[in-house]
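>>> Just to be clear, the model below is a prediction. Sequence and coordinates:
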Amino acid sequence: MFRVIANTTVVVENGIDVVVETETRLVEAKETHMVVAPMEAVDMAEAVGIASLIEGYGQANILLPKALVCWNNRVFTPNDTYDANRRLILSYLPSNVTAQNGLNYNSSIGQEPNRIYATGMCIPGSDLVECSECIRTTSDALIQRCQNRTEAYAWPHDPTLCYVRYSNTSFLGSLDLNPRANLTNGANVTSDLTEFRKIWEDLAVRMIDAASTSNSTPSSSDNYYTANTAALNPFQEIYALMQCTPDLSSSDCKTCLRESVRHYRDRRCCNTRQGTRVWRPSCYFRMEMYTFSKASFVNFSSASPPPHADDQGSKINNGKFSN
């Protein structure tokens, strides 16, 4: 349910109130288990949307539109050994990511209980300078905003789409669906909704199948990645991007993306909106009516028809994705 008051958008979802105040640029959540950090540079188009974290993970911080998500499984003291290791591993992440042909890097440093694990990644085709800048600014933001949080991740979208995550426990190969954050474009679809849903659902099925198919370079960011477009009408296109972390199994990647698409598709408040972003620790999904993140979008309309639903890993029953 949305209530718009002047320049403030209020979203009520599962009993949680999340408020965006565009003039003060603050996000505030009225739940004790959810704390949302001050926002940086939010344009008016994005301010109409809202991110929400509805799973209880102790305390969690969200910074939008970059969606920095921080949560606790153990609190550390700023400037202690864990914090020093965190700062060190994140400081090397930009150069280590861009040194890899696949623009993906995983590492860990320190001894228990102060060992820290970190990963960084940029989407395929990213400019090396822009990739490095994205990783650097995101790492800096995580250090500043998540001052005593042992776990955090982010999927910033500018100047390219990149990913940074750190934790005091190893997460490689682990499917982590939560904490989840989402941002929905406030504008409604202006074309025929029935046609929009038909085209969008066909695109989503194709993309989940394509993105969750492992390729010959499993450690590269182009493993479990796809960016596609489909014509909505002669004057408008749907653009979508899906990315899983390369360490997942194919089935886990498919699960993560399916849950993210379902989150948009099944929400009555938002499934007629022109765009959405869903962030999870293990995958990213975005759909808009315009290009973004300097991604190269491939048109699925010129490809072969999708396989029969019984042969696909994903299919839609009554508007819902299922196995």
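Perfect, thanks for sending it. This one's a predicted model, so the numbers in the text were calculated from it and none came from an experiment.
>>> Every contact and neighbour count from this point should use C-alpha atoms.
Fine.
>>> Excluding sequence neighbours, find me the nearest residue to Gly120.
Leaving aside its sequence neighbours, Gly120 sits nearest to Val164 (C-alpha to C-alpha, 6 or more residues apart in numbering; 4.6 Å).
>>> So what's the residue count around that neighbour?
For Val164, the neighbour count with other C-alpha atoms under 10 Å is 26.
>>> element containing Tyr152?
Not quite, residue 152 is Ala, not Tyr. Assessed by DSSP states H and E, Ala152 sits inside strand 149-154.
>>> for that strand, the distance to its chain's centre please.
14 Å (C-alpha atoms, centre = their mean, to the nearest Å).
>>> going on from that strand, what's the next piece of helix or strand?
Later in the chain than strand 149-154, the nearest helix or strand by DSSP H and E is strand 162-167.
>>> Give me the contacts around that following strand.
Counting by C-alpha atoms under 8 Å, 6 or more residues apart in numbering, strand 162-167 makes contact with 86, 116-123, 131, 134-135, 138-139, 150-156, 281, all of which sit outside it.
>>> dropping in the other structure now:
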Amino acid sequence: MSSWASLIFLFLFSFLASFRAYAQDPTYVYHVCPNTTTYTRNSTYSTNLRTLLSSLSSNNASYSTGFQTATSGQGTDSVTGLFLCRLDYSPEVCRRCVAFVVNDTSTRCPNEREVVLYYDECMVRYSNRNILSTLSTNGGVVTWNGQNITSSQKDQFRDLVLSTMNQAASEAADSPRKFDARKANWTASQNLYGLVQCTPDLTRQDCLSCLQQGINQLPTDKIGGRFIVHSCSSRYELYAFYNESAITTPPPAPLPPVSVPPPPPGKGGSSSVLVVAIVVPIIVVALLFIACYCFLAKRAKKTFDTASAFDGKDVN
């Protein structure tokens, strides 16, 4: 196989692999839907819920920010909902995840008034109670990687996980997006990756409190672990499980060109201004001199021609 054919084959393989990854369904993690409150089909609550879910999954939703809330109905039949996407994913991945989860609610939690569905890419939650701007540490779930940290490294690894995750929690709580992801050196050839996120409607203190509770529940004797509750989530791994390029702080935008005003009279100017001030008058004078010379020369030539013709005439 020629080098060009090999390159084309690798390009097609990479394209198909990326397309498959792009088109696959969101990764399910966990769901919570207690049976304590239910609704009947064709009820007012059912109609309000359909309206709410349609709003969350519409094309006008805030997928670029990764977070949106909605309410529908009034009184005991009102429903409040939200979605939260991981901010290292693109708005398109967020949109597809929310649309998928909205459809999945009827399968996993049929006829239930309170529902939370967790996926890697997004979370969707709704309730017959007001859940907005309210800290909730219910519905917690812990997951972990099956591989253990060696006994001799447990304390060192635990300290690294906690310090890294607590730094991330502090940064996330101070951020309007309530999100942070970072990495730290574990060994010469391996990094620790951590990610934390709260729903952006929480206050700084509520977000920090939620994350700290979650971080303290992480199974730090494993090489990876995750803790999720309604209002926040925390996760660490020994591999890059998030998109590093998507969360890297972009370089500052270049400053616009500065318009420098001309110097005030008497203060002098730049060398270019000085050159223009000297050269332009000289050119004008030279052009005037050339114009005058041409005019006088032409007039003199005309006079000379006329005089010569007169001198050569035969006079009787």
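Nice, thanks for sending it over. Fair warning: this is a prediction, and the values are worked out from it, not measured in the lab.
>>> Could you give me the PyMOL syntax to select whichever of the contacts of strand 162-167 of structure 1 are buried?
Remark: buried members of the contacts of strand 162-167 of structure 1, expressed as a PyMOL selection using 16 or more other C-alpha atoms under 10 Å:
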select buried, resi 86+116+117+118+119+120+121+122+123+131+134+135+138+139+150+151+152+153+154+155+156+281
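>>> got the buried residues for the host helix or strand of Thr107 of structure 2?
Element membership for Thr107 of structure 2 (DSSP H and E) is helix 91-108. Across helix 91-108 of structure 2, burial judged by 16+ other C-alpha under 10 Å covers Pro91, Val93, Cys94, Arg95, Arg96, Cys97, Val98, Ala99, Val101, Val102, Thr105.
>>> which helices and strands sit right next to it?
Under the contact criterion of 3 or more C-alpha pairs under 8 Å, 6 or more residues apart in numbering; DSSP states H and E, helix 91-108 of structure 2 touches strand 115-119, strand 122-127.
>>> so how far does that helix sit from its counterpart in structure 1?
In this overlay with structure 1, the average offset of helix 91-108 of structure 2 from its partner residues is 1.3 Å by mean C-alpha distance after the TM-score superposition for structure 1.
>>> these two touch, right, Ser174 of structure 1 and Leu248?
Yes. Using C-alpha atoms under 8 Å, Ser174 of structure 1 is in contact with Leu248, at 6.6 Å.
>>> okay, and the common contacts of the two?
Ser282.
>>> those helices in the stretch 151-300 of structure 2, which residues are they?
154-174, 204-216, 244-247, 271-311 (DSSP state H, counting those that start in this stretch).
>>> Which residue ranges of the stretch 1-150 of structure 2 form helices?
Using DSSP H, counting those that start in this stretch, the helices of the stretch 1-150 of structure 2 run over residues 3-23, 44-56, 91-108.
>>> Relative to the whole chain's centre, how far out is the last one?
Here helix 91-108 of structure 2 shows a centroid-to-chain-centroid distance of 20 Å under the convention C-alpha atoms, centre = their mean.
>>> and that helix with strand 122-127, angle?
Helix 91-108 of structure 2 runs at 50 degrees relative to strand 122-127, counting by axes from the mean of the first three to the mean of the last three C-alpha atoms, to 10 degrees.
>>> In structure 1, what stretch matches helix 91-108 of structure 2?
Counting by TM-score structural alignment, helix 91-108 of structure 2 lines up with residues 128-145 of structure 1.
>>> same check, this time on the first one
The alignment of helix 3-23 of structure 2 onto structure 1 (TM-score structural alignment) finds no residues at all.
>>> Show me which positions of that helix end up buried.
Within helix 3-23 of structure 2, no residue is scored as buried using 16+ other C-alpha under 10 Å.
>>> quick one: that helix to helix 91-108, angle?
Here helix 3-23 of structure 2 points in a direction 50 degrees away from that of helix 91-108 (the same axes, to 10 degrees).
>>> Check the offset of helix 3-23 of structure 2 from the chain's centre.
26 Å.
>>> got it, and stretch 183-197 of structure 2?
22 Å.
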